[in-house]
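Trainee: no letters, just coordinates:
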């Protein structure tokens, strides 16, 4: 994969890198990165000489058909490990076991503390369970990594990628041996995660949002749904207005209606003392005589 996909990425996109010297040549280490794009898991290993193992949902490895087999082969070749999320505690425990198995072999383990891709390019709060527990159980150093502009290469909904230079900044390793044996303390987990996220924030320069990215995605989806419903209601209202105007136009205006007189009411000529033919009547003659 490094010779094929990795070489192609470096040749076409020419990513720039800072801090390669912070990645140890041997031994276990955790690469904790922000997550802007699906391509993050390919650009980072492409610029390193060592193999980097990430975790991926098991569905990528079990999809049926020819496409499913090709997808599984691709992820295996890229060093991805399947994680079964159907357990009682979900992906968290599976990720921890997978990470520890990689580090026990003296390899590099890649993880995204945010838990999912950023929906808008901002940096979100790190989830404390996975990263901190793997770091404290293994004793491996945590190396903060910032991916730069990878979300601009292929935004959601865009098929053809944009040819541009993404960036990768690699920070100095963080040592959490002072917390050894306290991996089950939720306050320690929070402290370790926040320290790593702070270093990622300094490297990336992203705007930080103190909520989880999953919650932000729900908010964005709810807002989009509400906007779509409002637009639909507005379109329905605009459709009803012409129908109401047409119905109002078919009604006979009051000014155009012929005047209807009550039965027994004399005509205008009769009220003036004239018969309907305009000749003076008896009443008119009496008035003249008077």
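Mentor: It's in. Note that this is a predicted model, so its numbers are computed, not measured.

Trainee: contacts and neighbour counts: CA atoms only from here.
Mentor: Noted.

Trainee: residue contacts, the nearest residue to residue 173 once chain neighbours are set aside?
Mentor: Distances taken as CA to CA, 6 or more residues apart in numbering place residue 143 nearest to residue 173, at 4.4 Å, with adjacent residues excluded. Residue 143 is in contact with 22, 23, 29, 30, 31, 32, 170, 171, 172, 173, 174, counting by CA atoms under 8 Å, 6 or more residues apart in numbering.

Trainee: show me what contacts the third one?
Mentor: Yep, that's residue 29 we're talking about. 103, 106, 107, 108, 109, 140, 141, 142, 143.

Trainee: I'd assumed residue 55 was in contact with the fourth one.
Mentor: No: assessed by CA atoms under 8 Å, residue 108 is found out of contact with residue 55, at 11.9 Å.

Trainee: these two - which one has more neighbours?
Mentor: More neighbours surround residue 108 than the other of residue 108 and residue 55, with 25 against 22 (other CA atoms under 10 Å).

Trainee: from residue 131, how far off is that one?
Mentor: 13 Å (CA to CA, to the nearest Å).

Trainee: second structure for comparison follows:
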């Protein structure tokens, strides 16, 4: 990562970073970050001296063809692990297992508590099943991280990224050892997750929305679909009205012509 991608990224985008001293020089730690852009998993490792392992969709590693092999090599090169997300519960368990294995090796594990990218730049409710369970199962400290402006570099639909300086704020480690052995308590998992999200909110300055990002995305998609259908209905109505007006005009002209003939 450092030699193949990190260097060029830092040179091209010059990301600024605050709080590097909060990353331990050695030993396991969980980096819990907000998620604004596809590039978050690249910029954060680029500014650190230690390797960070994230999880990624298994499809990135199994797509056939030359492009698929290049994509797989790229994600392996940036330290991402494949996780099969074909089943919601299975995906969660696989992610938790992967995170625990990374931390047991004394490494850094990166995770996005929101579970998916923010659809509108706001900070959404964290999912308690992954972050909190990994933290309580391993005892590793949780370090809140805020990515700043990464969503502006390559907005949806834009192929060429915009050259600008994103930012990264790294907060102080959070210790949840007081909850050790309580990873089966859903109220504890919720409390741990909410505490982490609060720290991320303070670092990022984002507006917090107390719903899951997946639900917000679904609402946005449904609203966009409804708007599209409404536009289609309007277009059809306008077309029908135009056709009716044209038919009435033609009928009027025909009647006028017939009248002239009769005279």
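Mentor: Great, that's in hand. This structure is a prediction, so every number in the text was calculated from the model and none was measured.

Trainee: about what we covered before: using the three-state scheme, assign the residue nearest to residue 173 of the first structure.
Mentor: For residue 143 of the first structure, the secondary structure call by DSSP: H, G, I helix; E, B strand; the rest coil comes out as strand.

Trainee: swap in residue 74 of the second structure?
Mentor: Under three-state DSSP, the three-state class of residue 74 of the second structure is helix.

Trainee: tally of neighbours for it?
Mentor: Applying other CA under 10 Å, we find 17 residues neighbouring residue 74 of the second structure.

Trainee: aligned to it, what sits in the first structure?
Mentor: Matched by TM-score structural alignment, residue 74 of the second structure corresponds to residue 74 in the first structure.

Trainee: now the strands: where do they sit in the stretch 101-250 of the first structure?
Mentor: For the stretch 101-250 of the first structure, the strands defined by DSSP state E, counting those that start in this stretch occupy 108-111, 123-124, 142-148, 167-170, 208-209.

Trainee: out of the ones you listed, deepest packed?
Mentor: strand 123-124 (a mean of 28; mean count of other CA atoms under 10 Å).

Trainee: quickly note the distance from residue 154 of the first structure to residue 161 of the first structure.
Mentor: Residue 154 of the first structure is 5 Å from residue 161 of the first structure, by CA to CA.

Trainee: who has more neighbours, the two?
Mentor: residue 154 (16 against 10).

Trainee: so that one touches residue 160, yeah?
Mentor: Yes: Residue 154 of the first structure is in contact with residue 160 according to CA under 8 Å; the separation is 7.0 Å.

Trainee: residues in contact with the counterpart of residue 136 of the second structure in the first structure?
Mentor: Under the alignment by TM-score structural alignment, residue 136 of the second structure pairs with residue 136 in the first structure. Counting by CA under 8 Å, 6+ apart, residue 136 of the first structure touches 176, 177, 179, 180, 181, 182, 183.

Trainee: one more time with 6 Å
Mentor: Residue 136 of the first structure is in contact with 180, 183, counting by CA atoms under 6 Å, 6 or more residues apart in numbering.

Trainee: buried set for stretch 94-105 of the first structure?
Mentor: Going by neighbour count (16 or more other CA atoms under 10 Å), the buried part of stretch 94-105 of the first structure is 94, 95, 96, 98, 99, 100, 102, 103.

Trainee: for those residues, give me JSON lines that also has distance to residue 36 of the first structure and secondary structure.
Mentor: Output for the buried residues of stretch 94-105 of the first structure, formatted as JSON lines (distance: CA to CA, whole Å; DSSP: H, G, I helix; E, B strand; the rest coil):
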{"residue": "94", "distance to residue 36 of the first structure": "23", "secondary structure": "helix"}
{"residue": "95", "distance to residue 36 of the first structure": "20", "secondary structure": "helix"}
{"residue": "96", "distance to residue 36 of the first structure": "22", "secondary structure": "helix"}
{"residue": "98", "distance to residue 36 of the first structure": "23", "secondary structure": "helix"}
{"residue": "99", "distance to residue 36 of the first structure": "21", "secondary structure": "helix"}
{"residue": "100", "distance to residue 36 of the first structure": "25", "secondary structure": "helix"}
{"residue": "102", "distance to residue 36 of the first structure": "24", "secondary structure": "helix"}
{"residue": "103", "distance to residue 36 of the first structure": "25", "secondary structure": "helix"}
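
Trainee: now the contacts of residue 29 of the first structure in TSV, with distance to residue 248 of the first structure?
Mentor: Listed next are the contacts of residue 29 of the first structure as TSV, based on distance: CA to CA, whole Å:
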residue	distance to residue 248 of the first structure
103	77
106	81
107	78
108	75
109	72
140	78
141	77
142	73
143	73
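
Trainee: the helices in the stretch 51-200 of the second structure, which residues?
Mentor: Remark: helices assigned in the stretch 51-200 of the second structure by DSSP state H, counting those that start in this stretch are 59-62, 65-77, 88-104, 131-138, 186-204.

Trainee: many thanks, we can stop here.
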